[in-house]
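This is the structure alone, sequence omitted:
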């Protein structure tokens, strides 16, 4: 099927670029571990076709996961006294970002149950999942993904008012744009507003004087600038990973960053820059192929697929867009949790969108 071909072709191009660069630079076997989930995509699609979960159960499971994430985040911050919620990840960034992916999936579940006129309890649980993802993201302090919250609100408002006149739909968009700053203002000040102000202050210092003053925005700007300069020196295949990280650490010694960087810091905190410096144009071609394949596959299903599968196609589109957005502040495909979620959910939603009949329900099994 066309959608399958697009996704599998993108995945294979990405895998080929990673493996080719590994062979070129003679990396050890552990270098290839991140590509294993992508290699398994065809098998995942076959598995979904042979055993498809019930769509209602899938949406409820994602919503419950988002609610749980919000509850864990609240407990860690307000009961356990943790400065930033990290869930079970040990790091607040993947916890907050993946909670937002659960939130976006819960929004798609709400649209699914609303369109089918399911019970109010199911719809309310999905809305609770949307809110739970927001809470987990805010309490994690992971501001690099907060644009996703605005996107969830925007798409929800646009889809809910689908049968209304265009003037009403546009008014809803304006209201959402106005309400988003209010939502940020009502969020925990030290974890949200203070971090936004601190990041903005760091950005202004970097643009005006080139100084690194905090460990979020200004240091990322400096790392990106250095990474891009390194790319222009070797644009085709990039640099070996060890040389790239060593050069970055040497460059950052001119700044007083010991208080904001861990001793083993070894990432460029940007998916695009990390790819350009460690893979050059070859790596960039593989990365672009991966996301183009995923986006085109789900876009085809959203525009041409059965009505009962549009929410899964929308969820696939949102997930790819979210991961790309997160890639501006973290090397998302370099973190195992992001890879697992991105690959497994893409295969699940694509497979169900392609092969599950609109009225399909998983039969009872012993």
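Yes, it's here. Here the structure is a predicted model, which means the values were calculated and not measured.

hey, let's count contacts and neighbours off CA atoms from now on
Will do.

Please report how far residue 241 lies from residue 360.
In this structure, residue 241 and residue 360 are 48 Å apart, going by Cα to Cα, to the nearest Å.

the more surrounded of those two?
residue 241 (17 against 12; other Cα atoms under 10 Å).

Could you find the closest non-adjacent residue to the more buried one?
Distances taken as Cα to Cα, 6 or more residues apart in numbering put residue 278 closest to residue 241, at 5.9 Å, once the chain neighbours are dropped.

buried sites along the helix or strand that contains that neighbour?
Taking DSSP states H and E as the criterion, residue 278 maps to helix 271-304. Residues of helix 271-304 classed as buried by neighbour count (16 or more other Cα atoms under 10 Å): 271-287, 289-299, 301-302.

Next secondary structure after it?
Per DSSP H and E, the first helix or strand lying C-terminal to helix 271-304 is helix 310-326.

contacting residues around that following helix?
Here helix 310-326 makes contact (Cα atoms under 8 Å, 6 or more residues apart in numbering) with 97, 101, 104-105, 108-109, 111-112, 144-145, 148, 291, 294-295, 298-299, 301-303, 332, 342, 345-346, 349-350, 352-353.

do stretch 145-163 as well
Residues from elsewhere that reach stretch 145-163, judged by Cα under 8 Å, 6+ apart: 96-97, 100, 104, 107, 111, 134, 137, 168-169, 172-173, 176-177, 180, 322, 325-326.

what about versus this one:
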């Protein structure tokens, strides 16, 4: 049941607009209580795959980071008496989501899903996102693909799912079955579709993350592919990306030229376009943060503070319609001060440190790939958060929490099964690297 929930959540994350909250809600109401029944029947399963294991120190570090981030945000809501609101003004209980994620993490770690579920899910999600993007741009003629979501969030998650699908390609090649070539081609197609979905969405901020994700793919593939294959793959992907940039149908080159023009206009004192407005919001957010550095202005105080800066002429009046500052760090600092930024760094840094340690530990191939996937999620969101408040968007926050938890639970399950297999092998026989 855990595997099914992860499969549906990741596969439909950007395909079905309500999946990011509907699937976790379904799991909270039905699947978590049903786990007690599953636990009673666990004795009839294979011991290697079904036996639970105790949470270790690294697992509790993850739980602590989630609790710290959600609790401080919740205290800020209590202090300001206002819940976060989306772009339409609807209030959303986002501070509760990291707390619920901690519950889900403990639940997933008791009987972790296999890695196959994760790789199949990201490939399905990337194929779905890319297919929607092609349909909206080529058939419907839309200027930006979005699936009726925020095109920035849609494009960023499409890019991330596509990059994870390229890691699934490595997993398929390592399987060694006769059908692995077909699965590998499907994973490659999913990777290209996910990246294409990002390009067709016109999301410029996310494109900066692509070189870093390719570097992570190259590092993760060390020891899994011959060096010539690794360099050839990176070169081929770079060529594909460059060609896609210059194709008129993708609208990438005009979007990049537009960003340069808007930055020049901002330097000249004219805050026009998305780049100029972002820079204006960052200036206003940093000004507010500097006035209340420790605890910030609270959820309700930031908007009031921005309006005061607009009235005094310190920032442009064009930013009045925005409810977030288009930067996770600046937005968090302005609302919750250094205390909030510290919990944000924990939310980024704890999984980043844990996954990085696994990548460098000389572990089995499956663990190495899952560590690389977790690093991709963290690095991508750090980059996305530079120009968009991803963690204040319901889809963005649920995507980070869900993908990170899925990577960690699958990785820990792989480690636990490897330990049990090693214990069952005859003495003196070294475990094989799969």
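Structure received. Given the structure is predicted, the values throughout are model-derived calculations rather than measurements.

hang on, the earlier thing: contacts only, for the residue nearest to residue 241 of the first structure.
Contacts for residue 278 of the first structure (Cα under 8 Å, 6+ apart) come out as 237, 238, 239, 240, 241, 244.

measure the equivalent of it over in the second structure to residue 382 of the second structure for me?
In the second structure, the residue matched to residue 278 of the first structure (TM-score structural alignment) is residue 335. To residue 382 of the second structure, residue 335 of the second structure is 19 Å away according to Cα to Cα.

what do you get for residue 229 of the second structure?
With distances taken as Cα to Cα, residue 229 of the second structure is found 29 Å from residue 382 of the second structure.

now do residue 114 of the second structure
To residue 382 of the second structure, residue 114 of the second structure is 27 Å away according to Cα to Cα.

Just want the most central residue of the first structure.
Most central in the first structure under Cα atoms, centre = their mean is residue 323, positioned 2.8 Å from the mean C-alpha point.

any idea what that residue aligns with in the second structure?
Using TM-score structural alignment as the criterion, the counterpart of residue 323 of the first structure in the second structure is residue 381.

Residue 229 and residue 382 of the second structure: which is more packed in?
A direct count of neighbours by other Cα under 10 Å for residue 229 of the second structure and residue 382 places residue 382 higher, at 19 against 11.

Could you measure from the more buried one over to residue 10 of the second structure?
Relative to residue 10 of the second structure, residue 382 of the second structure is positioned 20 Å away (criterion: Cα to Cα).

Count the neighbours of the counterpart of residue 368 of the second structure in the first structure for me.
Using TM-score structural alignment, the partner of residue 368 of the second structure in the first structure is residue 310. The local packing of residue 310 of the first structure (other Cα under 10 Å) involves 21 other residues.

so how far is residue 292 of the first structure from residue 310 of the first structure?
Distance, residue 310 of the first structure to residue 292 of the first structure, by Cα to Cα: 19 Å.

Just the buried positions in stretch 104-114 of the second structure, please.
104, 105, 106, 107, 108, 109, 110, 111, 112, 113, 114.

Could you grab the helix/strand/coil label for the counterpart of the third one in the first structure?
Residue pairing (TM-score structural alignment): residue 106 of the second structure is matched to residue 46 of the first structure. When the structure is reduced to helix, strand and coil (DSSP: H, G, I helix; E, B strand; the rest coil), residue 46 of the first structure reads as helix.

How about residue 358 of the first structure?
coil.

burial count for it?
Using other Cα under 10 Å, residue 358 of the first structure has 12 other residues around it.

from memory it sits against residue 309, does it?
Yes - taking Cα atoms under 8 Å as the definition, residue 358 of the first structure is a contact partner of residue 309 at 7.4 Å.

any shared contact partners between these two?
Joint contacts of residue 358 of the first structure and residue 309 (Cα under 8 Å, 6+ apart) do not exist.

Quick check: the residue lying closest to residue 2 of the first structure once chain neighbours are set aside vs residue 93 of the first structure, distance?
Leaving aside its sequence neighbours, residue 2 of the first structure sits nearest to residue 297 (Cα to Cα, 6+ apart; 7.5 Å). Per Cα to Cα, residue 297 of the first structure is found 28 Å from residue 93 of the first structure.

just so I have it, where are all the helices in the stretch 1-150 of the first structure?
Here the stretch 1-150 of the first structure has its helices, by DSSP state H, counting those that start in this stretch, at 2-25, 36-39, 41-50, 55-78, 92-115, 120-140, 147-160.

Redo those as a markdown table? Include distance to residue 204 of the first structure.
Formatted as a markdown table, the helices of the stretch 1-150 of the first structure follow (distance: least, Cα to Cα, whole Å):
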| stretch | distance to residue 204 of the first structure |
| --- | --- |
| helix 2-25 | 36 |
| helix 36-39 | 39 |
| helix 41-50 | 43 |
| helix 55-78 | 30 |
| helix 92-115 | 23 |
| helix 120-140 | 23 |
| helix 147-160 | 20 |
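
Relative to residue 337 of the first structure, which of those is closest?
With Cα to Cα as the criterion, residue 337 of the first structure lies closest to helix 92-115 of the helices of the stretch 1-150 of the first structure, at 7.2 Å.

Provide the aligned range in the second structure for that closest one.
With TM-score structural alignment as the criterion, helix 92-115 of the first structure aligns to 151-174.

Can you give me the buried ones in that stretch?
Of the residues in stretch 151-174 of the second structure, 151-174 count as buried by neighbour count, 16+ other Cα under 10 Å.

And for stretch 209-227 of the first structure?
Going by neighbour count (16+ other Cα under 10 Å), the buried part of stretch 209-227 of the first structure is 210-224, 226-227.

Do you have the helices of the stretch 151-300 of the first structure handy? List them.
Secondary structure of the stretch 151-300 of the first structure (DSSP H, counting those that start in this stretch): helices at 166-186, 194-209, 218-233, 241-252, 271-304.

quick one, which of the ones you listed is nearest to residue 5 of the first structure?
Nearest of the helices of the stretch 151-300 of the first structure (Cα to Cα): helix 271-304, 8.0 Å.

Just want the angle from the closest one to helix 241-252.
Orientation of helix 271-304 of the first structure against helix 241-252 (axes from the mean of the first three to the mean of the last three Cα atoms, to 10 degrees) gives an angle of 120 degrees.

still on that earlier bit, relative to the first structure, and after superposing, what's the average distance for the match of helix 92-115 of the first structure?
Following the fit onto the first structure, the mean deviation recorded for stretch 151-174 of the second structure is 1.2 Å by mean Cα distance after the TM-score superposition for the first structure.

okay, and stretch 399-407 of the second structure goes to which residues in the first structure?
Counting by TM-score structural alignment, stretch 399-407 of the second structure pairs with residues 341-349 of the first structure.

With that, I have no additional questions.
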